[in-house]
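> sequence and predicted structure, then a few things I'm wondering about:
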Amino acid sequence: MQNLLADWGVRERAYDIVLCVSELATNALVHGVPPGRGFLLRLLPLPYDGGVRVEVHDSGDGVPAIPQADVREPGEGGRGLLLVSELADKWGVGERNPGKTVWCEFARR
């Protein structure tokens, strides 16, 4: 993935993009993929500013959201979308049949 981003000329935010890909893919595996189903990861160059869009398509129901609990509480989970919301310029959830698409975008700086 780092090589692809470098080929697209995206170097300055590559680590943020890779971290968000990891978080969204993990969320899809843990929460959005029913048994026997998979998920689709897409990285797309943004034509209007040279940035990057990350999309994770899964077939699970439900809408992911940033937990309202205090993030300082002990435990291993619940911080992935918080990281995505802080690192990406935009993020959201789109409908898909079946399931949903969780996406985030990184503008070129």
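Yep, that arrived. Numbers count the residues shown, from 1 in each chain.

> C-alpha only now, for contacts and for neighbours.
Fine.

> show me where the protein has its strands.
Secondary structure of the chain (DSSP state E): strands located at 40-45, 52-58, 90-95, 100-106.

> the residue nearest to residue 104 when sequence neighbours are not counted: neighbour count?
The shortest distance from residue 104 to any non-neighbouring residue, by C-alpha to C-alpha, 6 or more residues apart in numbering, is to residue 91 (4.0 Å). For residue 91, the neighbour count with other C-alpha atoms under 10 Å is 18.

> roughly how far apart are the residue nearest to the spatial centre of the chain and residue 78?
Centroid-nearest residue in the chain: residue 24, 3.8 Å away (criterion: C-alpha atoms, centre = their mean). Distance, residue 24 to residue 78, by C-alpha to C-alpha, to the nearest Å: 12 Å.

> below is structure B, check it against A:
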Amino acid sequence: MNDATQLPYFHKRFYRRTPRSVPMARDFGRKTLERWNLTGRAEDVLLCVSELATNALLHGVPVGRGFLLHMWLLDDYVVRLEMHDSGDGRPMARTTTAAEERGRGLMLVDALADTWGVGERDPGKVVWCEFACAPPKGKA
């Protein structure tokens, strides 16, 4: 496989601070996985795109700003999502009760992704997660 930083192994998109950005990010993720011919864990990846985009909107994007979604295809068919925002704070998965309507996003990411974490950027942070995927048919 070629270096993951060269197209078509890296795609990014900027989204404004609006609820419409979440389904747009999910659609971008779906199209990117299709371009890479990776479908085996698509629902896990796309649910995490939705959760990280929602978290960026609710907690990480100040008024007048937006967020960036980076998608990488790394060696051995590992898909890496990175959600870049300019907000303060360090997100953490937390325990919720059945009555709470919110607060499960990072619990889902933790359950679905092989690994995830938070990194720094100036300004803000990067929340990332990775998924080991099966190679496309004929590429094993």
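That came through fine. On a predicted model such as this, the values are computed, not experimentally measured, just so you know.

> how alike are these chains, TM-score-wise?
For these two chains in superposition, a TM-score of 0.91 is obtained (TM-score structural alignment, normalised by the length of the first structure); 106 aligned residues with a C-alpha RMSD of 1.1 Å.

> skipping adjacent residues, who's closest to the residue nearest to the centre of the first structure in space?
residue 56 (6.6 Å).

> need the contact list for that neighbour.
For residue 56 of the first structure, the contact set (C-alpha atoms under 8 Å, 6 or more residues apart in numbering) comprises 24, 25, 28, 39, 40, 41, 42, 101, 102, 103.

> try residue 45 of the first structure
8, 51, 52, 53.

> top of those by neighbour count?
Most surrounded of these: other C-alpha under 10 Å gives residue 52, at 23 neighbours.

> ok, the aligned partner of the residue nearest to the centre of the first structure in the second structure - contacts?
By TM-score structural alignment, residue 24 of the first structure lines up with residue 52 in the second structure. Counting by C-alpha under 8 Å, 6+ apart, residue 52 of the second structure makes contact with 83, 105, 106, 127.

> what does residue 119 of the second structure give?
When contacts are counted by C-alpha under 8 Å, 6+ apart, residue 119 of the second structure touches 125, 126, 127, 128.

> would you mind measuring from the counterpart of it in the first structure to residue 61 of the first structure?
Mapped onto the first structure by TM-score structural alignment, residue 119 of the second structure lines up with residue 94. According to C-alpha to C-alpha, residue 94 of the first structure and residue 61 of the first structure sit 12 Å apart.

> ok, now residue 43 of the first structure?
As judged by C-alpha to C-alpha, residue 43 of the first structure and residue 61 of the first structure stand 22 Å apart.

> what sits closest to residue 31 of the first structure if chain neighbours are left out?
Excluding its sequence neighbours, the residue lying closest to residue 31 of the first structure (C-alpha to C-alpha, 6+ apart) is residue 60, at 7.2 Å.

> the alignment partner in the second structure of the one you found: how many residues sit nearby?
The equivalent of residue 60 of the first structure in the second structure is residue 87 (alignment by TM-score structural alignment). Around residue 87 of the second structure there are 22 other residues, counting by other C-alpha under 10 Å.

> residue 87 of the second structure reaches residue 120, doesn't it?
No. Residue 87 of the second structure lies out of contact with residue 120 (C-alpha atoms under 8 Å); the separation is 10.6 Å.

> related to what we said a few turns ago, which of the contacts of residue 119 of the second structure lies closest to residue 29 of the second structure?
Checking the contacts of residue 119 of the second structure against residue 29 of the second structure with C-alpha to C-alpha, the nearest one is residue 128 at 14.0 Å.
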